[in-house]
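>>> can you look at this prediction? I've put the sequence above it.
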Amino acid sequence: MGRNRSLAGAPEEKTCAVCGRRIEWRAKWADDWAAVRYCSDACRRAGLTDADRALERDILAMLEQRAASATICPSDVARATADDWRPLMEPVRRAARRLVAAGEVEILQHGSVVDPSTAKGPIRIRRVR
């Protein structure tokens, strides 16, 4: 729970439509919380592109080709998408976080499900169990 979560009347948490990270509630948004979609100005400017949606589909397609208990690395998706795959690593991680928010996948570290908003370092992606 975020530090503002302890405030009485704080609404349910949301995730950013672009990066998939948790949006922390702020009192200044009390009147228009329903309209808040982005965690930052950077995400608002970037928006959600067709390429972002394609990465989500690529993650789901790759998981569909594997055993039900299998996991994939974001680099697996990036390598399958482009020859110059390194710039795609963060976009794939964002796509995975959006899929977590949609309830379609889980993000793991060291075999345990982790909060995608705070996960740092190597991650694995699997279908929801």
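That came through, no problem. None of the values given here were measured: they were computed from a predicted structure.
>>> contacts, neighbours, all on C-alpha from now
Noted.
>>> so which elements touch the helix ranked longest in the chain?
Secondary structure assigned by DSSP state H gives helix 50-64 as the longest helix of the chain. Counting contacts by 3 or more Cα pairs under 8 Å, 6 or more residues apart in numbering; DSSP states H and E, helix 50-64 packs against strand 71-72, helix 74-81, helix 89-101.
>>> right, and the helix or strand after the longest one?
Helices and strands here follow DSSP states H and E; after helix 89-101, the next one along the chain is strand 105-109.
>>> here comes the other one, which I'd like you to weigh against the first:
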Amino acid sequence: MSTTPASKSCVSCGRTIEWRKKWERDWESVKYCSDACRRAKVSDVDRALEAAILELLDARSAGATICPSEAAKRVAGVDDEAGWRALMEPARRAARRLVASGDVEVTQRGRPVDPSTAKGPIRIRRRR
């Protein structure tokens, strides 16, 4: 009897990839949750958002949180409203990747949540 392999995170969006029977032969090589993520990959802007999240958290006291919009504004520039708003979903993806790497956790109402399924406003803090 075989056991189901552990789930893993998409390298592009950070969402959880659940094992599927069709991936049985090549589960080790599965990196992306969808064709859209395979095409998108991780860009320099995505890496800049990850760095901005970590820098903002480093500047705060232990246990303090940030909003993804703060990282988006730092990368796009506070005065560029259309630019930072366009970076909101990439900032959420960056937060999910950082959760997968163990650096941060995503919270809602002060409690950690699964970033793959979180809907609505989120906050990001260093992992406790």
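Structure's in. What do you need? Since this is a predicted model, take the numbers as computed values, not measurements.
>>> report the TM-score for the pair.
After superposition, the two chains reach a TM-score of 0.92 (TM-score structural alignment, normalised by the length of structure 2), with 122 aligned residues with a Cα RMSD of 0.9 Å.
>>> circling back to that earlier point, show where the longest helix of structure 1 falls in structure 2, residue numbers please.
Mapped onto structure 2 using TM-score structural alignment, helix 50-64 of structure 1 spans residues 44-58.
>>> end-to-end on stretch 66-84 of structure 1?
End-to-end distance of stretch 66-84 of structure 1 (Cα to Cα, to the nearest Å): 24 Å.
>>> in stretch 19-34 of structure 1, which residues are buried?
Going by neighbour count (16 or more other Cα atoms under 10 Å), the buried part of stretch 19-34 of structure 1 is 19-25, 33.
>>> Ser40 of structure 1 -> structure 2?
Checking TM-score structural alignment: Ser40 of structure 1 goes with Ser34.
>>> excluding sequence neighbours, find me the nearest residue to the residue positioned nearest the centre of structure 2.
With distances taken as Cα atoms, centre = their mean, structure 2 has Arg96 as the residue nearest its mean C-alpha position (1.8 Å). Ranked by Cα to Cα, 6 or more residues apart in numbering and with sequence neighbours excluded, the top spatial neighbour of Arg96 of structure 2 is Gly14, at 4.6 Å.
>>> quick one: residues in contact with the longest helix of structure 1.
Contacts to helix 50-64 of structure 1, defined as Cα atoms under 8 Å, 6 or more residues apart in numbering, come from residues 70-72, 77, 91-92, 95-96, 99, 126-127.
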